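Undergrad: 3D model of this:
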Amino acid sequence: MSENKAKILLLEDDSSLGLLLSEELELDGYRVTRAGTVEEACRLLSADTPDLVVSDLRLPDGDGLELLKAAQMNGHSLPFIVITAFGTVDQAVDALKAGADDFLTKPLSTDHLRLKIHRLLTQADLTRQLEQFLSQSGTDETLGLIGEHESMVRLRSEIRQIARSEAAVLICGESGTGKELVARAIHGSSERSSGPFVAVNCAGIPGELMESEFFGHEAGAFTGARQARKGLFSEAHGGTLLLDEIGEMPLALQAKLLRVLQEGMVKPVGSDHEEPVDVRILAATHMDLPKAVQDGSFREDLYYRLETLSLRIPALRERGDDVDLLAMHFIREAARRHKRGFLKISEVTSRVLMDYPFPGNVRELASAIERAVTFCEGDTVQPDHLPERIRKRQGGAVNLQSARPDDNISEWPTLEHLQQDYVREVMHAVNGNKRRAAQILGINRRTLYRWLASSEPVSDGSGGPGSEYPDAGTPQGVH
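TA: Below is the predicted model:
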């Protein structure tokens, strides 16, 4: 579903306010159906299920929660926003307990409402995608790799093409991006899928034992070798061998690996005879192998033999909304392991996760969600349940250390200057789009306009004050 074609049911008895809100939302591309009573809204709900509901709380023939209950009884799980001019903490708690997703009070900022609607529709769309991925898990559609970002779509396409080959493959990516999952996807999509898949971490094997581990040994080949043992190459015969962290492999063994790739033969330690092996080699690394080649720690001929077919796995920070998709997947998995019921993720938590750069990639996200589910006592994961480093956005764009040129405390920048610098950085990053900047900053556009007005204008060379930031529309409020 495209968000801009989403259907919204608006229940508001104030006709002027209802008209204003519907016009504002229609300008954003939504299809809006209006109702003035609970009875009318229930009838519209039965006739055509919307994608999201915005409902006033107090209405002539009841309250908005009656519409929510009617939707639930009909089996509809819809994003539901309650608005009222008489908001109290108790009412908010009651609405959220009843299943509403958000509770807004009047006077209402249309920018704030837009942001809430966008967030809820995005999350609902991601939930549908996740359901689709789970239903197709392990099939040719997803290859067992969750993600809808264009980089993941391209990666799955490349895996399908590479799977048809028998050549060695080099899988590159930062730690925690899922290199072994990609290797398993290649194996599972290949004609070797019925054969064994053997994975070994080259960094986890002592150098003096590595040759024996890979190629096997004869009885008596060295002290402690009481009986002959098959190596990993022989164990993977007819299938696939993943050499993870291949950059940690000693140079002497690299030469023997190159011979295996060229000849398809291995020689066990202590043996006078070579043995044929039928193995496809997949190599994975987070290292910069071209630099290792220059430094002399990795063989150039082996690198070019592996690099012929290479894949790059994108870092999590490059994958946009996949963070949300993966977070919901990990929440479901963790909830199942902990024997918990259905858990959801709050909007604030989702924004915190989206703002964090995840240097540990998908592995770090999975660990953070495991902790969050462990400490979550209700049915919604909140920011307080996440690790402190993520809550405090230690990976954020503002580098406070670099903002302090020396140890002279009197010269440290003020909070106002840091705020101005950060706002300018965000505005540059979004090419002056005030609506997008406000979303990233977690404020409404009115506040952003005030912050921009209080800072020095930035010129684009045309001489006009503030001309670097094109106007994205005047912020509006509804009272």
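Undergrad: all contacts plus neighbour counts: C-alpha atoms, from now on.
TA: OK.
Undergrad: just want the most central residue of the chain.
TA: For the chain, the residue nearest the mean C-alpha position is residue 323 (1.6 Å; C-alpha atoms, centre = their mean).
Undergrad: OK, contacts around that one?
TA: Contacts for residue 323 (C-alpha atoms under 8 Å, 6 or more residues apart in numbering) come out as 316, 353, 354.
Undergrad: let me know whether the second one touches residue 390 as I believe.
TA: Yes. The pair residue 353 / residue 390 is scored as a contact, 7.2 Å apart, by C-alpha atoms under 8 Å.
Undergrad: related to what we said a few turns ago, among the contacts of residue 323, which one sits closest to residue 288?
TA: residue 316 (18.5 Å; C-alpha to C-alpha).
Undergrad: and the closest one, what does it touch?
TA: Neighbouring residues of residue 316 by C-alpha under 8 Å, 6+ apart: 177, 322, 323, 357, 358, 361, 362.
Undergrad: residue 364 should be in a strand, yeah?
TA: No. Judged by DSSP: H, G, I helix; E, B strand; the rest coil, residue 364 forms no part of a strand; its state is helix.
Undergrad: leaving out the residues flanking it, which one is nearest to it?
TA: Spatial nearest neighbour of residue 364, excluding adjacent residues (C-alpha to C-alpha, 6 or more residues apart in numbering): residue 358 at 6.6 Å.
Undergrad: structure for this one too, so we can compare:
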Amino acid sequence: MAWFRLASSPRSAPLRARLLAAGLRDADARTPEASTEGAPGVVVLAEPSALGGPVWPPGGSGRVLVAALPGVRVDPWGLLARGAADVVHLDGDDDLAPVLERLTRWEAVDRLVTSGEVTATSVGTSTRWRDFLRELVEVARFSRSPVLLTGETGVGKEVAARLVHRLDPRRSGGDLVLVDCTTVVPTLAGSEFFGHERGAFTGATAAHEGAFARADGGTLFLDEVGELPTGLQAALLRVVQEGTYQTVGGTHRRRTDFRLVAATHRDLQADGFRADLYHRLAASHLHVPPLRARREDVVPLFRYFLAEQCADGRAPDVVPEVAAALEEREFPGNVRELRQVAARVAARHVGEGPVTPGDLPPEDRPVGSTDGSPDPADRWERGLEGAVRDALRAGVGLKELKARTADVATRAALDIAGGSGAAAHLLGVSRRALDYRTAALERDHAARSTDPSSEASS
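TA: Here you go, the predicted structure:
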């Protein structure tokens, strides 16, 4: 159920009553039912200063709408940068239509994202993957537009295309027709897409249905569309625009109605692809995130692929050491590479116990220190990444991150080394530079301690 937050003001009480009557939960109420975890919500601004820090409440992970009451001026782009999904201006204190319409859509999208229809083939609960699925589900279910899926090799673009087909409400039993554009032979491309009549050319002993006919009433998925020959790009554009085509050797045009989904790992705009066709394909452009951007999903995906290899469909648990090794791996081949690792592990794993370090083939094992303890370099990088992720979620930008990191490093070096000379050596800077930074830190601390507002902001 959607939630709301409302800053205290003379205008708040009637509006709070209307929001409660509309079925929204007060996120600031001190009750278990007020939890915002995973649910979409709205933050209503009665005055610009009512909102400080990130727009989502603690523990929240759903999309957030910021609604400004009449007379309240806000910077929508700044709010979006701080985590808002959208910003609307209300025409009156009792104008809830823009709020309720968006929340209704978001709740419908979230129900689909967590439905068996989606989770059966889409594994992952990381923030990056969840946000991608929300975009995909909304485009697939609530639009008629073509979809362009971009991303590195092996990230799961075909899985995403199948989801678009499955969720498209206009399709009543139509097929998903997949054409791998890397295998299209230029001399036979016309027949592959348009089909041909019997006797249309030498060897055409029977009529053949092309991809446009087979996809009628369904979805045409062009994998690696960047490899499509230039001549076919122009022909495809005409079919997409007009919804008609003519078979090779045919005498009249036929109608076809399909949803077009295309995928590529290339930058089409930089690779000489037809600009007019690109803009048609990219009516809805979704970027499938690489596996390294969703490390929390690595182990669940690994177990999902292990289950595919097991006769009973159940995957064994994974000991922490193996889980850590998988999460730290870069996986340049993305999900496809992880699937192959799972297949190799399944061939070595015996019994019903968990996957242990020895189940990983030698080529899949991490390079550790000689005494078996974790590499300190790996430890600090993992810790830094975790801290940066937390800071970004809290609305800290790159400029502030750099300054804060330098401050923390200075204090840590002084603490570890016990003196400024040794600390400067640890940091790789001159003694003078360290003294300058230390003095700046002390001035900043003194200024904050004398600022009356410092307690409220700390």
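Undergrad: circling back: and the residue nearest to residue 364 of structure 1? What does it align with in structure 2?
TA: Alignment note (TM-score structural alignment): residue 358 of structure 1 maps to residue 331 of structure 2.
Undergrad: isn't residue 353 of structure 2 up against residue 316?
TA: Yes. Using C-alpha under 8 Å, residue 353 of structure 2 makes contact with residue 316 at a distance of 6.4 Å.
Undergrad: please, which helix or strand holds residue 439 of structure 2?
TA: Residue 439 of structure 2 is part of helix 431-450, with elements assigned from DSSP states H and E.
Undergrad: ok, and what's touching that helix?
TA: With C-alpha under 8 Å, 6+ apart as the test, helix 431-450 of structure 2 has contacts from 407, 410, 420, 421, 424, 454.
Undergrad: with secondary structure, distance to residue 164 of structure 2 and neighbour count as extra columns, can I get those residues in TSV?
TA: Below are the contacts of helix 431-450 of structure 2 laid out as TSV (DSSP: H, G, I helix; E, B strand; the rest coil; distance: C-alpha to C-alpha, whole Å; neighbours: other C-alpha atoms under 10 Å):
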residue	secondary structure	distance to residue 164 of structure 2	neighbour count
407	helix	47	15
410	helix	51	21
420	helix	60	19
421	helix	61	16
424	helix	56	20
454	helix	50	11
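Undergrad: quick one, what contacts the equivalent of residue 354 of structure 2 over in structure 1?
TA: The equivalent of residue 354 of structure 2 in structure 1 is residue 380 (alignment by TM-score structural alignment). Counting by C-alpha under 8 Å, 6+ apart, residue 380 of structure 1 touches 343, 344, 345, 346.
Undergrad: run the last query once more with 6 Å
TA: 343, 344, 345 (C-alpha atoms under 6 Å, 6 or more residues apart in numbering).
Undergrad: for residue 202 of structure 2, same thing?
TA: Contacts of residue 202 of structure 2 (C-alpha under 6 Å, 6+ apart): none.
Undergrad: that one belongs to a strand?
TA: No. Counting by three-state DSSP, residue 202 of structure 2 falls outside a strand, being coil.
Undergrad: so it versus residue 188 of structure 2, what's the distance?
TA: Using C-alpha to C-alpha, to the nearest Å, residue 202 of structure 2 is found at 12 Å from residue 188 of structure 2.
Undergrad: now swap in residue 6 of structure 2 and tell me
TA: 63 Å.
Undergrad: neighbour count: the two, which is higher?
TA: Neighbours were counted for residue 6 of structure 2 and for residue 188 using other C-alpha atoms under 10 Å; residue 6 has more, 22 against 10.
Undergrad: that one against residue 44, yeah?
TA: Yes. With contact defined as C-alpha atoms under 6 Å, residue 6 of structure 2 reaches residue 44; the gap is 5.1 Å.
Undergrad: on that earlier part again, any idea how far the helix holding residue 439 of structure 2 is from the chain center?
TA: Remark: helix 431-450 of structure 2 is offset 40 Å from the chain centroid, using C-alpha atoms, centre = their mean, to the nearest Å.
Undergrad: equivalent analysis for stretch 355-366 of structure 1, please.
TA: On C-alpha atoms, centre = their mean, the centre of stretch 355-366 of structure 1 falls 8 Å from that of its chain.
Undergrad: give the contact list for the alignment partner in structure 1 of residue 248 of structure 2.
TA: In structure 1, residue 248 of structure 2 lines up with residue 269, judged by TM-score structural alignment. Contact partners of residue 269 of structure 1, counting by C-alpha under 6 Å, 6+ apart, are residue 217.
Undergrad: do residue 193 of structure 2 as well
TA: 210, 211, 212 are the contacts of residue 193 of structure 2 under C-alpha under 6 Å, 6+ apart.
Undergrad: need the buried ones from those residues selected in ChimeraX.
TA: Selection of the buried residues among the contacts of residue 193 of structure 2 in ChimeraX, burial being defined by 16 or more other C-alpha atoms under 10 Å:
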select :210,211,212
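Undergrad: count the residues that sit near residue 262 of structure 1.
TA: Using other C-alpha under 10 Å, residue 262 of structure 1 has 10 other residues around it.
Undergrad: I misspoke; the intended subject was residue 304 of structure 1.
TA: 12.
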